[in-house]
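J.: Below: sequence and its predicted model.
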Amino acid sequence: MRAVRQCTRSACDRSAVATLTYVYADSTAVLGPLSTSAEPHAYDLCDAHAGRLTVPRGWQVVRLASDFVPAAPSEDDLVALADAVREASRSGPHHTRPAQRPGSAVPAPVTHHLPQPADHEIGRRGHLRVLQGDGE
């Protein structure tokens, strides 16, 4: 699923709608619609910062679009979400909170299984690990 990218300007928490790249050899800044993926040498900007963009004296700005609007969720986003849910359901038992009685003020306790020395890693996804435990 495509995550909503934020404006790269400091202290701005708006959603990005445009991507800014520089062509240093031509002294040109190119401002276009939001790229499909985050690039390390590009800057994602919100509509306010894209509209107020200024460049150094002697540089040119090429605007590939005049109106920047947030991208709507696509069918690919829904398919990716469905695939993620299917994968999570196949990954084994889930620890959920027990149902709480209506009107009770104290939430039910949540217990977590911490890796023990006997646990060993059987899979990995990004920074998360799947551990084989003793079944407790």
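T.: Everything's here; your move.

J.: going forward, measure contacts between C-alpha atoms and count neighbours the same way
T.: OK.

J.: all helices for the chain, in order.
T.: Ranges of helices within the chain are 47-51, 75-90, based on DSSP state H.

J.: what about versus this one:
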Amino acid sequence: MAHRRCTKAGCSTAAVATLTYVYADSTAVLGPLAPEHIPGSYDLCRTHCENLSAPRGWEVVRLPEIGSTPPPVPDDDLLALANAVREVGMLPEEIPATPVTGPADPADQADIVVLAEKRHLRVIADGERPRG
């Protein structure tokens, strides 16, 4: 990850926090440095974080963990689902039936088979309908 600099004019110190404004709530939110630059937000150094003030009538919310390492960018669920579907297409014709477990009525699940699982996502098929 490239190090980002404070966006305050004339400051070249490394940024440690991201400032965003919630105009509807008249709130300025100062939190840990975002993993990526967010349009409309400001990256600030420690000094500018400590000296931050908001306009009259606005509230400043300071989230914990400022200056800590930003969290990794999470994997996209849509990408994980696409990969699971792609893997199913590469599987042999005969897929062993794995019953789906969950809060649904067991009678409704009798004809459902799990084709593939990837983390918390499942590719399922109706056992009565032909696949392909």
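T.: On my side now, so go ahead. Treat the numbers as computed from the prediction; the structure is a model and nothing was measured.

J.: May I see the helices of the first structure organised as TSV, with distance to Val30 of the first structure and mean neighbour count added?
T.: TSV is the format used below for the helices of the first structure (distance: least, Cα to Cα, whole Å; neighbours: other Cα atoms under 10 Å):
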stretch	distance to Val30 of the first structure	mean neighbour count
helix 47-51	11	17
helix 75-90	27	12
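
J.: can you redo the ones you listed as a markdown table with distance to Thr36 of the first structure?
T.: Formatted as a markdown table, the helices of the first structure follow (distance: least, Cα to Cα, whole Å):
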| stretch | distance to Thr36 of the first structure |
| --- | --- |
| helix 47-51 | 17 |
| helix 75-90 | 12 |
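
J.: which stretch among those helices comes nearest Arg2 of the first structure?
T.: The closest of the helices of the first structure to Arg2 of the first structure is helix 75-90. By Cα to Cα, the value is 6.1 Å.

J.: Which residue ranges of the second structure form strands?
T.: Assigned by DSSP state E, the strands in the second structure fall at 17-22, 27-32, 42-44, 59-62, 112-118, 121-126.

J.: Would you tell me which of those strands gets closest to Arg5 of the second structure?
T.: Arg5 of the second structure lies closest to strand 42-44 among the strands of the second structure, at 7.0 Å (Cα to Cα).

J.: From the contact counts, what lies against the closest one?
T.: Applying 3 or more Cα pairs under 8 Å, 6 or more residues apart in numbering; DSSP states H and E, we find strand 42-44 of the second structure packed against strand 17-22.
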